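K.L.:
Sequence first, predicted model second:
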Amino acid sequence: MTEPFSLLMAVYRGDHPVHFAKAFASSVGAQSRRPAQVVLVQDGPVSPGLEGAIETAIADSPVPVVHHRIDENVGLAGALAEGLALSDHDVVARMDADDISLPERFAAQLPLIEDGLDLVGTGMLEFLDDDGSIVGRRVPRSDEDEIRRYARFHDPFSHPTVVYRRSAVEHAGGYQPLGLMEDYWLFARMIHAGARVGNLPEPLVMYRVGAGAYARRGGRAQWRSEMALQRAFRRIGFTTRGEYLRNVVVRGGYRFVPEPVRKLAYRRFIARGDAPEGRDLT
């Protein structure tokens, strides 16, 4: 049975108007299987340029758009929680405001949801801000049992690529703020709660890689978020004591290695999808 689905996007003042316009168009009008509804959450005040891009996207959209404004910036988890509550459909697709969906994305993902999965991601192509050139390919684990094992060490899903059932998200407790790790925290809780999960290895989303992409993966703030995440995993029993200690050492230590080393590790072990268990570093 073919089910209608909602597209959930959030925008905030840091998003670029042109990038947003491309993200919206690629995920709505350009799709061979379009969403039945778009829920667009505006997380706090935005620039006049972005406001104009939002108005244009809504006016040109071939499907209805719910434009939900939040007066003050509440962060991604809070914005998505509010947007999810406004979705008309149980099936919801996520998209970020600066990436690009390829035309067959939803046509490929939705049948897996309709066949019984609760959460489905895809592979990604990474491209540069300046000239659009492809610089990498991220290939996720696709086997469900392997995803469940892998999730104890590394986020097995790329948030901008996922489609999920809202009921499964709500069953796991919904979006909850956790520093910079709210997506990984949600997916781990969904897996822990028994959600059926999968990934398509094909790259169906283009992920924008700008200046500072690798620098943002390190530093004290990222380390604090990492430690909070690992404590949360241990608290709910998602990881064993041994896995917790290994993650603190390996993943926590990764936040303080020099940026060139972090970039090399990411390109070698993460983006190619061949990281051995226990060595996942992002």
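P.N.:
Arrived safely, thanks for sending.
K.L.:
going forward, measure contacts and count neighbours with C-alpha atoms only.
P.N.:
Will do.
K.L.:
and the residue nearest to Asn247 when sequence neighbours are not counted, what helix or strand is that in?
P.N.:
In space, and not counting its chain neighbours, Asn247 is closest to Phe153: 6.5 Å by Cα to Cα, 6 or more residues apart in numbering. Using DSSP states H and E, Phe153 maps to neither a helix nor a strand.
K.L.:
Was I right to think Phe153 contacts Leu245?
P.N.:
No - assessed by Cα atoms under 8 Å, Phe153 is found out of contact with Leu245, at 11.0 Å.
K.L.:
More neighbours: those two, which one.
P.N.:
Phe153 (23 against 15; other Cα atoms under 10 Å).
K.L.:
Against that first model, consider the following:
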Amino acid sequence: MISVIMSVYNAEKYLSESIESILQQTYRHFEFIIINDCSSDSSLEIINKYGLIDNRIIIVNNSTNLGLTINLNKAISLAKHDFIARMDADDISIKDRFEKQINFLENNPDIDVLGSFCKDIDEEGNIISDRTVPIANSEINKLIHIINPICHPTVVFRKNKLQELGFYNEEYKVVQDYDLWLRCAAKNVKMYNLPEFLLKYRVNDGYHSRKSWKYRMTDLKIRYYGYKKLQLPFYKRIYLIVPVILGILPSWLYKLLKERDFRKTT
């Protein structure tokens, strides 16, 4: 069985579609933990509506805004099942996403973190591009010091295996997934991406605002400590400059690079 975890903050525009994409999964055996992080829009009303019609939904209503990272760990602490599935409040899971991921994990007990390809969509749900990532664990480890090789919202992972890593580092409010994958690689936790498009990933103006300097400095810090944990040779640590370069690029060029997405595999 799966524990699906979702943190929600002012997501009313896409929330219903996102929740329904989980409730309509072909794999039916899950609990769905939704944390409302003090939304000021109608998000809580939407969550409560679905909570009344589906008893698999567990609603947590924060009294103060905690942010994504803390909420993820909070949801994991409440999860009853060993498989933890990530979901964002503006994305759409393909109907057989969980069925395919659970079948793979049950047949491959050596894999602890499982992602997939995804489709980037705009605010209206139109497909912008295909987002592909390295597939095998060896390919992920080969590229992990250069780029984030896993699309965070596509992930299902084994709770007991990542528990020893402390799950997400609450020091980081952004890029928390990249920090976790770097720590997984350093501890030889095996990761894999299914070469199938199992999620529609929302890309909007807020997504491109990640070019902010504060975001990039967090990325740099995570890379710095991640490289140390991986014991990378110094010549490979040149990729510490990647966040800096992205931070000084003109917005139009940054957006173009993100749309082309250099994680694509052949």
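P.N.:
Done, it's in. The shown structure was predicted, so the numbers you read here are calculated from the model rather than taken from an experiment.
K.L.:
Give the aligned equivalent of the residue nearest to Asn247 of the first structure in the second structure.
P.N.:
Using TM-score structural alignment, the equivalent of Phe153 of the first structure in the second structure is Ile146.
K.L.:
ok, now Ala195 of the first structure?
P.N.:
By TM-score structural alignment, Ala195 of the first structure lines up with Val189.
K.L.:
surely its match meets Asp112?
P.N.:
Yes - applying Cα under 8 Å as the test, Val189 of the second structure and Asp112 come out as touching, 6.5 Å apart.
K.L.:
mind checking how far the residue nearest the centre of the first structure is from Leu119 of the first structure?
P.N.:
For the first structure, His159 is the residue whose C-alpha lies nearest the centre (Cα atoms, centre = their mean; 1.0 Å). Using Cα to Cα, to the nearest Å, His159 of the first structure is found at 11 Å from Leu119 of the first structure.
K.L.:
likewise His171 of the first structure?
P.N.:
13 Å.
K.L.:
Next: Gly237 of the first structure.
P.N.:
Separation of Gly237 of the first structure from Leu119 of the first structure (Cα to Cα): 21 Å.
K.L.:
more neighbours, those two?
P.N.:
Neighbour comparison, Gly237 of the first structure and Leu119: the larger count goes to Leu119, with 27 against 11 (by other Cα under 10 Å).
K.L.:
thinking again about what came up before, residues touching the residue nearest to the centre of the first structure, list them.
P.N.:
By Cα atoms under 8 Å, 6 or more residues apart in numbering, the residues touching His159 of the first structure are Arg94, Met95, Gly121, Asp183.
K.L.:
Now for the first one: which residues touch it?
P.N.:
This points to Arg94 of the first structure. Here Arg94 of the first structure is in contact with Leu7, Leu8, Met9, His159, Pro160, Thr161, Val162, Val163 (Cα under 8 Å, 6+ apart).
K.L.:
now the third one
P.N.:
Residues in contact with Gly121 of the first structure (Cα under 8 Å, 6+ apart) are Gln109, Phe157, Ser158, His159, Thr161, Val162, Val163, Gly198, Asn199, Leu200.
K.L.:
doesn't Asp118 make contact with the first one?
P.N.:
By that I understand Gln109 of the first structure. No - counting by Cα under 8 Å, Gln109 of the first structure does not reach Asp118; the two are 11.0 Å apart.
K.L.:
got any residues that touch both of Val189 and Asp112 of the second structure?
P.N.:
Lys161.
K.L.:
possible to save the contacts of Arg94 of the first structure as a markdown table with distance to Ile100 of the first structure and secondary structure?
P.N.:
Formatted as a markdown table, the contacts of Arg94 of the first structure follow (distance: Cα to Cα, whole Å; DSSP: H, G, I helix; E, B strand; the rest coil):
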| residue | distance to Ile100 of the first structure | secondary structure |
| --- | --- | --- |
| Leu7 | 14 | strand |
| Leu8 | 14 | strand |
| Met9 | 12 | strand |
| His159 | 13 | helix |
| Pro160 | 9 | helix |
| Thr161 | 10 | helix |
| Val162 | 13 | coil |
| Val163 | 15 | strand |
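K.L.:
Cheers, nothing more for now.
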